[in-house]
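J.: how would this look folded up:
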Amino acid sequence: MAVDGTSGSGKSSTCRGVATRLGLRYLDTGAQFRAITWWMLREGVDVHDAEAVAARCDEAPIVSGTDPSGPTIEIDGVDVAVAIRSDEVTRHVSPVSTVPAVRARLLELQRAIIEDATTDGGIVVEGRDIGSVVWPQADVKLYLTADTEARALRRAAEQGGSDVAATAQVLAERDRIDSGRATAPLVRADGAVHVDTTPYSLEEVIDLVVGLVLEAGS
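T.: Presented below is the predicted three-dimensional model:
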């Protein structure tokens, strides 16, 4: 299953819940972009210099765990799942994710993980170009959104009570960059079902998505 959508729309929680409910594996592609960004910052690479990022993006040794009950992401054998959620990484992940070489490197990694999972029961993959670029042949494709206020409230709560207005500005800027980039922009993939999560609880969204998956497989 391919799940795309805007930041803060509930993709991660929904996908992990659906994968757990259906006994599938889970991949958060956004964590991979964050991991490369974290590595670039650690190595002192200027993340606003696309050529410098492209020159070193193949060096970051990223390993993604696919257990929905505890997904991990490791660099050099160290789990950086918490570190990649820092404000510093959040501020810099967009310029890194627009670099074509970064996207090409991670595209290869993502497809390898998906291909492996398809022989092991299946996988739920979330991101911003999964249904349009990474795995357009997915049996189920979803596009999750929510209004800006709802997304800002959710994200601020996740970050321990961050300023909602400031969070809304960050999300709006991320939307602008993701939708406007030349390589693999955020779009609703052909055949993707649009789900506006604004009025629903997490459990309601999971129930809805599980129903769509079961319907597709019947």
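J.: could you use CA atoms for every contact and neighbour count after this?
T.: Will do.
J.: hey, where'd the helices end up in this structure?
T.: 11-22, 29-42, 50-56, 87-97, 100-118, 148-158, 164-180, 202-217 (DSSP state H).
J.: any idea which of those helices gets closest to Gly77?
T.: With CA to CA, the closest approach to Gly77 among the helices of the chain belongs to helix 29-42: 12.5 Å.
J.: and that closest one, how far out from the chain middle?
T.: 12 Å (CA atoms, centre = their mean, to the nearest Å).
J.: so which bits of that helix are buried?
T.: Thr29, Ala31, Gln32, Phe33, Arg34, Ala35, Ile36, Thr37, Trp38, Trp39, Met40 (16 or more other CA atoms under 10 Å).
J.: about what we covered before: generate a markdown table for the helices of the chain, with distance to Leu186 as supplementary columns.
T.: Supplementary listing: those in a markdown table, determined by distance: least, CA to CA, whole Å:
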| stretch | distance to Leu186 |
| --- | --- |
| helix 11-22 | 14 |
| helix 29-42 | 12 |
| helix 50-56 | 20 |
| helix 87-97 | 12 |
| helix 100-118 | 13 |
| helix 148-158 | 16 |
| helix 164-180 | 5 |
| helix 202-217 | 20 |
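J.: closest to Gly5 out of those?
T.: Judging the helices of the chain by CA to CA, what sits closest to Gly5 is helix 11-22, at 7.1 Å.
J.: and the closest one, what does it pack onto?
T.: Counting by 3 or more CA pairs under 8 Å, 6 or more residues apart in numbering; DSSP states H and E, the packing neighbours recorded for helix 11-22 are strand 2-5, strand 25-28, strand 123-127, helix 202-217.
J.: what do you get if the cut-off is 7 Å, keeping everything else the same?
T.: strand 25-28, strand 123-127, helix 202-217 (3 or more CA pairs under 7 Å, 6 or more residues apart in numbering; DSSP states H and E).
J.: so what touches that helix?
T.: Applying CA atoms under 7 Å, 6 or more residues apart in numbering, the contact partners of helix 11-22 are Arg25, Tyr26, Pro68, Ser69, Val124, Glu126, Leu144, Leu202, Val205, Ile206, Val210.
J.: I have a second one here; can you model it like the first so I can compare?
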Amino acid sequence: MASTARAAPLVRVAVDGPSATGKSDSAQQLAQRLGFLYVDSGALFRALALALSSKLLPASNPSAIAAYLTGPENPVPRIQWTFPPGRIMLNGHDVSLAIRTDEITQKASEYAVLPAVREALIGLQRHIGVDDPNVRGVVMDGRDIGTTVFPDADAKLFLDGDVHVRAARRVRQRRQQMAAAGDEKLFDAAALDVVRVAEALAARDYRDRTRPQGALACAPDAVVIDSASVTLTEQVDMMEKAVRSRLACDATLL
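T.: Reported below is the predicted structural model:
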């Protein structure tokens, strides 16, 4: 079926950066201010990691994973990003909380280095919002959105920050998730220890920056924002100002 014709091109805003820089919260608020669709690309990778691990396919077996992702049981077509309220669905089930565990976080990082995984998801990432004429623009956050997924994005932002500040932020997020879920055992003690979380984030940063494909990198034309030195509201203000300034160069985009 042919896509519905658009009155104007789909605007794409790329938000990249390491873990716990407030990417998801700030990108979502930015999208709301702009009237755009927000997409958490990390959630797509986590959902695929959940699907692969449920099939007992470890990252150490890339050939089996490649065969699975090109076969009839490929789970990617069954991964959906719904907004509002910004939930990730897998096989018709809401897995928004299930994909946030330390185990799936670790597995997602391991799977993400595999070419077959990135190739399987990049088409989904690029297609979200394309067929809906009511979606004027997309704000997508991740690690290589401005360099790989949307190298020609209309605006690019890169969020960074001190790893210890980021660790404290991540622990706060987890406590909020536990409260929202009404489950005090959603995360173990290590996942709520700032020192341990900082160590895990530093290790994740290294893996993400050095992986052969889709490495975490700041695009040369991205606006860099230090998330550790500002509040979330201030961060979103800075992001909005940067994006509106960039899009103002083309009056048809906003």
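J.: can you pull the TM-score for these?
T.: TM-score of the superposed chains, computed with TM-score structural alignment, normalised by the length of the first structure, equals 0.93; 216 aligned residues with a CA RMSD of 1.6 Å.
J.: just to revisit the earlier point, wait, which of the helices and strands packed on helix 11-22 of the first structure is closest to Ala54 of the first structure?
T.: It is, among those and with distance given as CA to CA, strand 123-127, at 20.8 Å.
J.: neighbours around Tyr26 of the first structure, how many?
T.: Number of residues near Tyr26 of the first structure (other CA atoms under 10 Å) recorded here: 30.
J.: which residue lines up with it in the second structure?
T.: Aligned by TM-score structural alignment, Tyr26 of the first structure pairs with Tyr38 of the second structure.
J.: same deal with Ala165 of the first structure?
T.: Ala165 of the first structure maps onto Val195 in the second structure, by TM-score structural alignment.
J.: ok, now which ones touch that match?
T.: So Val195 of the second structure contacts nothing (CA under 7 Å, 6+ apart).
J.: tell me how far it lies from Ile79 of the second structure.
T.: Using CA to CA, to the nearest Å, we find Val195 of the second structure at a distance of 34 Å from Ile79 of the second structure.
J.: what do you get for Asp25 of the second structure?
T.: From Asp25 of the second structure to Ile79 of the second structure the distance is 21 Å (CA to CA).
J.: more crowded one of these two?
T.: Neighbour count, other CA under 10 Å: between Asp25 of the second structure and Ile79, Ile79 has more, with 22 against 16.
J.: residue in the first structure paired with the more buried one?
T.: When the first structure is aligned by TM-score structural alignment, the residue opposite Ile79 of the second structure is Ile62.
J.: quick one: contacts for its match?
T.: Ile73, Glu74, Ile75.
J.: repeat the analysis, applying 6 Å as the threshold.
T.: Taking CA atoms under 6 Å, 6 or more residues apart in numbering as the criterion, Ile62 of the first structure is in contact with Glu74, Ile75.
J.: which part of the second structure matches stretch 128-148 of the first structure?
T.: With TM-score structural alignment applied, stretch 128-148 of the first structure matches the range 143-163 in the second structure.
J.: tell me which of the helices and strands packed on helix 11-22 of the first structure sits nearest to Asp79 of the first structure.
T.: When these are compared by CA to CA, strand 25-28 sits nearest Asp79 of the first structure, at 14.4 Å.
J.: just list what that closest one packs against, helices and strands only.
T.: strand 123-127 (3 or more CA pairs under 6 Å, 6 or more residues apart in numbering; DSSP states H and E).
J.: the strand it packs on vs the second structure, average offset?
T.: Here the mean offset of strand 123-127 of the first structure against the second structure after fitting is 0.6 Å, by mean CA distance after the TM-score superposition for the first structure.
J.: sorry, back to before: just the buried residues of helix 29-42 of the first structure now: which is nearest Asp178 of the first structure?
T.: Minimum distance to Asp178 of the first structure across these is 12.6 Å, recorded for Phe33 (CA to CA).
J.: ok, how many other residues are close to the nearest residue to that closest one once chain neighbours are set aside?
T.: Counting by CA to CA, 6 or more residues apart in numbering, Phe33 of the first structure lies nearest to Ser97, which is 6.2 Å off, once chain neighbours are set aside. Using other CA under 10 Å, Ser97 of the first structure has 26 neighbouring residues.
J.: give the contact list for Gly30 of the first structure.
T.: Gly30 of the first structure neighbours (CA under 6 Å, 6+ apart): Gly127.
J.: and the equivalent of Arg85 of the first structure over in the second structure, how far is that from Leu114 of the second structure?
T.: Counting by TM-score structural alignment, Arg85 of the first structure lines up with Arg100 in the second structure. Remark: distance between Arg100 of the second structure and Leu114 of the second structure (CA to CA) = 20 Å.
J.: ok, these two, which is more surrounded?
T.: Set side by side, Arg100 of the second structure and Leu114 show more neighbours around Leu114, with 21 against 18, by other CA under 10 Å.
J.: Val193 of the first structure pairs with which position in the second structure?
T.: Correspondence of Val193 of the first structure to the second structure, assessed by TM-score structural alignment: Val223.
J.: its match and Gly35 of the second structure, how far apart?
T.: Per CA to CA, Val223 of the second structure is found 21 Å from Gly35 of the second structure.
J.: neighbour count winner among these two?
T.: Val223 (18 against 15).
J.: nearest spatial neighbour of that one, chain-adjacent residues omitted?
T.: Leu157 (4.8 Å).
J.: list the residues that contact the one you found.
T.: Val15, Ala222, Val223.
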